[in-house]
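1. Here is a sequence together with a model predicted from it:
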Amino acid sequence: MRHPVTAAPTPERVRTLAALAAPTHVSVAGSGVPTAAARGGVDGRGRPVLLVKPGETLHGAPAETLVTVDLTASREVGGVERPRALLKVRGWTQPVPAAETRAAAVAIAEACPDEDLFAAVEGGGPALLRVDVCHVIYMTGQESGVLDAESYLASAPDPLLPPAERMVRHVNESHSRQLREAAERLTGEPAQEEVWLWELDRYGATLRPGPGHLVRVPWPAPVATPAALEHALACLMHPS
């Protein structure tokens, strides 16, 4: 008897979290410079892109400066941002080539709604730096580990990520009763707190019935389309 795959391969899951994450801090390896706040996002290959401004440590720093960028992925539930994962990306800085600055700015604009992005594109004082990945340390609350650059960059986020995130927001905003009933069926216990849909991907769903408590529900087989994902989620919420 075949058992369903319960979760995405680790590199895919880490890339998925990175795609939803935003830089919070950056530190320069081997220097006495204090860790600084960071702003920016992650490009389509999973590489951090930092918006640096005049007067900041990395503005004008030499290329190939070794840094560690903290990326934080969170989930807003009940009006509160709750952390899902911390990723520490170590790598070497490179200026984003002029021909690629606009595309890089667009890639990070949602995570970094800063007017200085426009100045960086136009060649003003602010600049965009890309971090060429050496390795990624991941901590999700359930597991932790290290991915080398080859494993991280060769993978990709969950192919259903955009529609999955839309479904998560809709369910958490509009179907709290069904979520509670689903969690109670799965755990066999009354839910003591509000239940949230925490993760949703082609391999399954994760419910959060309370702090530090996650319940993973794998699909019978991985789904391949948004419609199939929506159907699997509906079966979880409304079993026949």
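-> Right, received. Where do you want to start?
2. Going by C-alpha atoms from here, please, whenever you check contacts or count neighbours.
-> Will do.
3. can you pull the contacts of Gly124?
-> Counting by CA atoms under 8 Å, 6 or more residues apart in numbering, Gly124 touches no other residue.
4. Now do the helices in the protein.
-> All helices of the chain, identified by DSSP state H, fall at 10-19, 101-108, 116-122, 149-154, 161-174, 176-187, 226-237.
5. So the nearest residue in space to Pro222 that is not next to it in sequence versus Val49, what's the distance?
-> Setting aside the residues directly before and after it, Pro222 is nearest to Tyr203 in space (CA to CA, 6 or more residues apart in numbering), at 4.7 Å. Distance, Tyr203 to Val49, using CA to CA, to the nearest Å: 29 Å.
6. quick one, which of those two is more surrounded?
-> For the pair Tyr203 and Val49, the greater number of neighbours falls to Val49 (28 against 21), based on other CA atoms under 10 Å.
7. Can you tell me how far that one is from Lys88?
-> 14 Å.
8. cool, and Pro159?
-> For Pro159 relative to Lys88 (CA to CA), the value is 23 Å.
9. Tell me which of those two has more neighbours.
-> Neighbour count, other CA under 10 Å: between Pro159 and Lys88, Lys88 has more, with 21 against 15.
10. Quick one: residues contacting that one.
-> Thr68, Val69, Asp70, Leu71, Val136, Ile137, Tyr138.
11. ok, second structure coming up, stack it against the first:
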Amino acid sequence: MHVTVPPISERVRGLALTAVPTHVSLDGTAHAARGGVDETGRPLLLVRPGEPLHALTGQDEAVVTVDLTATRALAGIDHPRGLLKVQGWAQAVPRDLLRDAAVTVAARCPDESLFAAVEGDPAGPRLFQVDVAQVIYLTGQESGLLDADDYFGTGPDPLLEAAEQMLAHVNESHRDQLHTALRTLLGHPVTDAWLWELDRYGATVRSGIEDPTLIRLPWPSPVTAPHALERALATLLCSHGRG
């Protein structure tokens, strides 16, 4: 059977990589959070003095839930793509991994206090990592739970970085072609269309503002390299655009 959408575990891992922590819950109380997600899928948190996690010492752990929010900016406005609730154990990042953790966080959440966190001063800002027990996901009309084995048992789409770059380029420069292609494909005009998702299995278009519709356009077969993804996207925009 031809696969037209990514496996949910792959999709969740991809959302996590492009998401930012918004809240962390500790002992039943939620607090604002800052940070990122490393390549393995573990949340990283930048914790300032006075915040609850900051008091953990040495190898101590705390049971936490980290809310990760993935968004897509369309015309300068962020629209939610998915919410992930990562439940697990927070622990201070080991000293030899502090610099790498800080670089990862800076990519999603630039903050001058990251410089101080790298110094490892226990009285200053600190970096924590979360070992994942399970992930609750809500994305579009899909919701469910992944245990750690399912979450870590797969990776994000291997073409994720290239796909995000291509998606941004289309939304910035080729929306007229996208509208024309959709009109040809669907047989009727489509209003306010944006490329919403792009992956090795196909593309998803978001149409409408108040009550948006998601339209899935699968490739004839999954693509395996960035150049093949670019070619599939160009075929979608150009061949249908000439119809």
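-> Yep, it's here. All values reported here derive from a predicted model rather than from experimental measurement.
12. Could you quantify their similarity as a TM-score?
-> After superposition, the two chains reach a TM-score of 0.94 (TM-score structural alignment, normalised by the length of the first structure), with 234 aligned residues with a CA RMSD of 1.3 Å.
13. could you list every residue that touches the closest residue to Cys112 of the first structure other than its chain neighbours?
-> The shortest distance from Cys112 of the first structure to any residue other than its chain neighbours is 5.1 Å, reached at Gly40 (CA to CA, 6+ apart). Applying CA under 8 Å, 6+ apart to Gly40 of the first structure gives the contacts Ala22, Pro23, Pro48, Val49, Leu50, Leu51, Ile108, Ala109, Ala111, Cys112.
14. Pro126 is in contact with Lys53 of the first structure, correct?
-> Yes - counting by CA atoms under 8 Å, Lys53 of the first structure does reach Pro126; the two are 4.4 Å apart.
15. Tell me which of those two has more neighbours.
-> Counted by other CA under 10 Å, Lys53 of the first structure and Pro126 do not tie: Pro126 has more neighbours, with 21 against 18.
16. thinking that one is in contact with Ala120, fair?
-> Yes - Pro126 of the first structure lies in contact with Ala120 (CA under 8 Å); the separation is 5.0 Å.
17. Need the residues touching each of these two.
-> Leu51.
18. Provide the aligned range in the first structure for stretch 39-46 of the second structure.
-> Per the alignment by TM-score structural alignment, stretch 39-46 of the second structure matches residues 44-51 in the first structure.
19. wait, what's in contact with the residue nearest to Pro222 of the first structure?
-> Tyr203 of the first structure touches Val5, Thr6, Ala7, Ala8, Pro218, Trp219, Ala221, Pro222, Val223, counting by CA under 8 Å, 6+ apart.
20. Just tell me what it corresponds to in the second structure.
-> Under TM-score structural alignment, Tyr203 of the first structure pairs with Tyr201 in the second structure.
21. And the match of stretch 39-46 of the second structure, end to end?
-> 16 Å.
22. Could you list the buried residues of it?
-> Gly46, Arg47, Pro48, Val49, Leu50, Leu51 (16 or more other CA atoms under 10 Å).
23. what's the neighbour count on the closest residue to Leu200 of the first structure other than its chain neighbours?
-> Excluding its sequence neighbours, the residue lying closest to Leu200 of the first structure (CA to CA, 6+ apart) is Ala164, at 5.8 Å. Residues lying near Ala164 of the first structure (other CA under 10 Å) number 21.
24. separation between Ala164 of the first structure and Thr206 of the first structure?
-> Taken as CA to CA, the span from Ala164 of the first structure to Thr206 of the first structure is 12 Å.
25. For the closest residue to His3 of the first structure other than its chain neighbours, the count of nearby residues, please.
-> Nearest non-adjacent residue to His3 of the first structure, counting by CA to CA, 6+ apart: Pro220, 8.0 Å away. Pro220 of the first structure has 14 neighbours, counted by other CA under 10 Å.
26. for Arg200 of the second structure, same thing?
-> By other CA under 10 Å, neighbour count at Arg200 of the second structure equals 24.
27. Okay then, goodbye and thanks.
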